[in-house]
Structures are given as C-alpha cells and as structure tokens.
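> Turn this into a model:
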Amino acid sequence: MHSTAALEGLGVKVINCLNTGIFAGNKLFTHMLLKKAGVPTPDATVAFSKDSALQALDTQGYPKIIKPTVGSWGRLISKLNDKDSAEGIIESRENMYPIYQVHYLEEFVKRPPRDIRAIMVGDKIVAAIYRNSEHWKTNMALGGVAEPCKVTQEMEEMCIKAKKAVQGDIVGVDLMESEEKGLVVHEVNNTTEYKNTVRVCEVDIPSLMLDYALKIDK
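Model prediction:
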C-alpha cells in the first residue's frame, strides 16, 4: 500500500489503486461497499469490545464466524459454536494488537463443502475454481483442493459489481453457494493468488494480466 501511494503520488498509473488496497484489504470495508453496491454478501456485525461482541452473539445466535478485518490464508478465523468458545476466543483477541480487537462477526453460511475463487481481469472472469474441503475453511493454504468451476452470467455480473465496489482492476472474488440466498460474495482480493487456478483451468492468467496492463497503459 505504501509503494502504491508513493507511485500514485508521482503520477504513475497503478493497477489496483491505493483505494483498492484499502477497501479490499479490510473485510469490514469490503462488506460495507458490497452492500452499498447491491452485491449479496453474508450478514455481518462489527463490535469494538468483548461485551458488545458477546451481546451481539447472544442476540443473533450461534454459530458465527469471527474474522480479523485484515488478514489472509484463513489465519485467525474461528467458528464460534457457543458462548463458551466465543468468550475464550474473544478474550484472547482482547490481548492482541488493537486491529484484532475489532470483532468482525459473520454469519456461518450453509453451503456445499466448497467455495468459489473467480479471477477478474478487467470486466471479465478469466478463470474460476471450486475450492473443496471437508473442513469449513476452504483456503488452499489450509489444504483445499481445486477443480474447475464453470463461469455463469450471474457469477460474472456479480463479480463485476464486486470489483467495481472496491475500485479494482485485477482481483480475485470469493463466493459461496448459500442454501438460502444463492451466490454471495464474502471477499475480494486485491493481491489475488492464481497458481492453482492456472494449474487446474489451464488458462495463462499472467499473460492476460500483462495484456491488460499494456492495453490500459496506452
């Protein structure tokens, strides 16, 4: 983000601008922008103290997912099944760096044992994968297994809205197939990884990214 700010300050065109890094790099900011853009997303609550977080959980019920607003690879994301687990996990966060004391609580979405990673280059999904896992976390870094996912018009339209909501150029959009709501977007990645997408979809994503960069630079 700092190098992006420095380059933009010099008048350089940066793919995924500073705003994209700020908006997509924070789950709370992303959630708010997706809601404003009319993109279906899991219900979420933010609390700024242990007591208010527990009160929200008592009111809304369990299970819930607690996430750091800034983070990746599924780290420090926990499932809160009951009040005992919530008290223990939230108390531990209260002793961490202040950013982890922002308690972002997200609904536990009922879905198949997978989610979807769609790679956007401009206004097009160039490839998408299912990330399958027997665990409720599907991150590839935690053992998720990739397989190709067919891109639908509904998915692409939703991803275009999500990309524009965070002012992105090249992003990874993560979606879930909710039993109640259909497709929902739960994250937008401004520094998306694509190694496994290239591997299973056999799409040369780096070349498409370079072609896009050269095109908009003219």
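
> Please count neighbours and contacts with C-alpha atoms only from this point.
OK.

> Distance of the closest residue to Thr192 other than its chain neighbours relative to Thr197?
Leaving out its chain neighbours, the residue that sits closest to Thr192 by Cα to Cα, 6 or more residues apart in numbering is Gly172, at 5.1 Å. For Gly172, the distance to Thr197 (Cα to Cα, to the nearest Å) stands at 11 Å.

> just to revisit the earlier point, which secondary structure element is home to the residue nearest to Thr192?
strand 170-178 (DSSP states H and E).

> cool, and Leu214?
helix 205-216.

> List the buried residues of that helix.
Using 16 or more other Cα atoms under 10 Å as the test for burial, helix 205-216 gives Ile205, Met209, Tyr212, Ala213.

> follow-up on the earlier one: now do the shared contacts for Gly172 and Thr197.
Residues touching both Gly172 and Thr197 (Cα atoms under 8 Å, 6 or more residues apart in numbering): there are none.

> And the helices in the protein, which stretches?
Using DSSP state H, the helices of the chain run over 2-9, 18-24, 27-36, 50-60, 83-93, 153-165, 195-201, 205-216.

> which residues touch the first one?
This means helix 2-9. So helix 2-9 is contacted by Lys13, Val14, Cys17, Leu18 (Cα under 8 Å, 6+ apart).

> ok, 10 Å please
Here helix 2-9 makes contact (Cα atoms under 10 Å, 6 or more residues apart in numbering) with Met1, Leu10, Gly11, Val12, Lys13, Val14, Ile15, Asn16, Cys17, Leu18, Asn19, Gly21.

> quick one: buried residues of that helix?
Using 16+ other Cα under 10 Å as the test for burial, helix 2-9 gives Thr4, Ala5.

> Let's compare: structure for the following, please.
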Amino acid sequence: MDRTGMPIAVVASRIRREERLILESFERRGVRCEHVDPRKLTVLLADGRPPYRAALMREVSHSRATSVAATFGALGVPTLNRLGVLDVCGDKLRTALAFHAAGLPIPRAAAAWGVPSALDAMAKLGHPVVVKPVTGSWGHLTARVHDDEQGRAILEHRAALPNPQQHVFFLQEHIDKPGRDIKSYVAGDRVVCAIYKNAVGDWRTNTAIGGAATPCPITPELTELAVAAAHAVGGGFLGVDLLIDREGRMYANEVNHTPEFHGAIDATGADVAGFIADWAVAEIESLEAGGHREVSQR
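Sure, this is the predicted structure:
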C-alpha cells in the first residue's frame, strides 16, 4: 500500500519554537505533516494502523512519548526516534551503560540503590561528585557534592521522595571543565551543528537555567565521539552532550532524544529544523523501501 500521501505526525503536547519550525520545514518541502497532541489522541486498537505515514516524536513527557511510540509501532506506524532509543535516552544510567558497553570515554560513574551504598560509591569516586536523577532534563535535581555531610543530606532527601526513580542513585565524577561543555546535534552519521554551553552564575551549563550558547567548531574529534555516542543509544536525530576538561579531553555525557535547538539556531544560524525534516524524510523513505516495521526495530 502506498502511504506517501499520508501525513507525518509531529507528536508534541507543546508547540515550542522548535516544533513550529519543524512543521514549517516539512511544509516548505511539500511534505504533508500534522501536529498531533497526545493528550487529545485516541487510538482504537481494533481500527488497525493510525492514519499516519510515520510519527516524529517531539513529546517532552517521556512516559507519554514512549507510550505513544509503542502504540504506533505495534500498529505499523514507524516512529522517529525509535522506541528503543527513547527508552535508553530517557534514563541517564542506561545511557551511561550504553556508552560503557561501546567503550566510549565517559566520566567515572557508579550506580547505587541505598544511601549507605551511595555514600560508599561517592568515597570511591572522590569528591566532588555529581549526583543525578536517572530521569529528567534541564539540570533539575542535579547536585555537585563536596563532602560526606552534604552527600548524606542530598541522598536522604532523595530517598524520602515518593517517586521510586529518585531512589536510584546515579553518580559521576566531577569533570573539571573550563566553564563550558558541548551540545552537538547528530543526524544519523553527521553532526549538523554544535554549540558551547557556557555557565553563567552556576556550575551547570544548561541553557534552560541560564547557560549561554556560543558556536562550537565541528572538529573530526567531536564528530567521531558524538556520532559514536548517538550510535551507542540506537541512532537517530539526537542532542549529544559532551564534556570537555581543562586539558581538552572529551567525554560522552548524555543524549537527549527530543533536543531543544533554539539556542543553537540563535548562536550559529544553522537550519536545524531543516536538517530534521530532511533526515526524517530520508529515514521514512528508507523504511518504506525496505519494508521494515517499527515493531521490528525495538
């Protein structure tokens, strides 16, 4: 069945600047697209395949994104990024494990499931140590711990929270970086854009909490590590965070499966939304030519 005339669903509960630019990029290329708000979406399983050529997942809620991707995939609608990629990237520990399995340079890390064991892991990593929630974005609930007293207070607070995900303690050595790290945007095997995220009044560099974006040169070293990190979690269009220490060594840190990119546009002028549209169309055409189903790609 020829589905090329069906619209591509852009799945997002919020239309931010990024999603608006993506929709406009599809339209400029003559590609039918449709905004699908998952909060208003109903899928009757008995009706079979939903009426979409494919779905570009831009939903910021990880639980909604994975649920919609699983439903669409099982009913024959391929999703970009794939369900398996969403699953891994939505969990910082699983992302680190994927990097470790791929042999990538990463900060020394540990996982623990109790306060005493987490304190023991901190001692082995050495202070300062970074404590991260396994889920979440924008640097929220990420803390830099300088000693056991501070560490115990933070860990006991986490352990008292009702969300069981906060009871998984993911710890990393603190990389002494020159006030900045790197966000690279990877499409398949290509880095299409990269920025420095510069700390402003905070040790964290996240642009969502005030970090400033400036252009970053796309070097062969950056490309090699960013693409390898993207492949380690399953590939797609991804925001790959790299740390860089004061000696210039790079480390794979995290991957965002629904990256914001307005800061990258403003800093570099790159047409990131256009890259996403071109990448998505090429991926969909490749899937259609090969007859693959999303359910087989988990």
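
> Contacts only, for the equivalent of Met250 of structure 2 over in structure 1.
Under the alignment by TM-score structural alignment, Met250 of structure 2 pairs with Leu183 in structure 1. Leu183 of structure 1 sits next to 39-42, 111, 115-116, 154-155, 158, 175-177 when contact means Cα under 10 Å, 6+ apart.

> middle-most residue in structure 1, spatially?
In structure 1, the residue lying closest to the centroid (Cα atoms, centre = their mean) is Glu187, at 1.7 Å.

> got a list of what the residue lying closest to that residue once chain neighbours are set aside touches?
Spatially, and ignoring its direct neighbours in sequence, Glu187 of structure 1 is nearest to Asp174 (5.2 Å; Cα to Cα, 6+ apart). Asp174 of structure 1 makes contact with 115-119, 128-131, 159, 162, 184-189, according to Cα under 10 Å, 6+ apart.

> Relative to Ser207 of structure 1, how far out is Asp174 of structure 1?
Taking Cα to Cα, one finds Asp174 of structure 1 at 22 Å from Ser207 of structure 1.

> cool, Leu28 of structure 1 as well?
Noted for Leu28 of structure 1: a distance of 32 Å to Ser207 of structure 1, by Cα to Cα.

> got it, and Ile66 of structure 1?
From Ile66 of structure 1 over to Ser207 of structure 1 (counting by Cα to Cα), the distance is 37 Å.

> still on that earlier bit, from memory the residue nearest to Thr192 of structure 1 sits against Glu156, does it?
No - counting by Cα atoms under 10 Å, Gly172 of structure 1 does not reach Glu156; the two are 11.9 Å apart.

> And those two? Which one has more around it.
Applying other Cα atoms under 10 Å to Gly172 of structure 1 and Glu156 shows that Gly172 carries more neighbours, namely 26 against 17.

> so what corresponds to the more buried one in structure 2?
Per TM-score structural alignment, Gly172 of structure 1 is aligned with Gly239.

> Now for that match: which residues touch it?
Per Cα under 10 Å, 6+ apart, neighbours of Gly239 of structure 2: 182-187, 191, 193-194, 226, 230, 254-261.

> Determine the number of other residues adjacent to the closest residue to Val191 of structure 2 other than its chain neighbours.
Leaving aside its chain neighbours, Val191 of structure 2 sits nearest to Tyr185 (5.6 Å; criterion: Cα to Cα, 6+ apart). By other Cα under 10 Å, the residues close to Tyr185 of structure 2 number 30.

> How about the one 10 residues further on?
Counted with other Cα under 10 Å, the neighbours of Ile195 of structure 2 add up to 25.

> what's the answer for the one 3 residues further on, then?
Counted with other Cα under 10 Å, residues neighbouring Asn198 of structure 2 total 22.

> Aligned against structure 1, show me the partner of it.
Match for Asn198 of structure 2 (TM-score structural alignment): Asn132.

> how about the closest residue to its match other than its chain neighbours, what does it touch?
Spatial nearest neighbour of Asn132 of structure 1, chain neighbours left out: Arg114 (4.3 Å); criterion: Cα to Cα, 6+ apart. By Cα under 10 Å, 6+ apart, the residues touching Arg114 of structure 1 are 129-139, 144-146, 175-177.

> 8 Å - rerun?
Contacts of Arg114 of structure 1 were listed using Cα under 8 Å, 6+ apart, and they are Tyr130, Arg131, Asn132, Ser133, Thr138, Met176.

> same check, this time on Ile182 of structure 2
With Cα under 8 Å, 6+ apart, Ile182 of structure 2 has these contacts: Ala194, Ile195, Tyr196, Lys197, Cys216, Asp241, Leu242, Leu243, Ile244.

> Swap in 6 Å and give it another go.
Ile195, Tyr196, Lys197, Asp241, Leu242 (Cα atoms under 6 Å, 6 or more residues apart in numbering).

> Read off where stretch 34-53 of structure 1 ends up in structure 2.
By TM-score structural alignment, stretch 34-53 of structure 1 lines up with residues 99-118 in structure 2.

> buried residues in the matching stretch?
Residues of stretch 99-118 of structure 2 classed as buried under the neighbour-count rule (16+ other Cα under 10 Å) are Phe99, His100, Leu104, Ile106, Pro107, Ala109, Ala110, Ala112, Val115, Ala118.

> Not counting residues beside it along the chain, what's closest to Cys193 of structure 2?
Distances taken as Cα to Cα, 6+ apart place Tyr185 nearest to Cys193 of structure 2, at 5.4 Å, with adjacent residues excluded.
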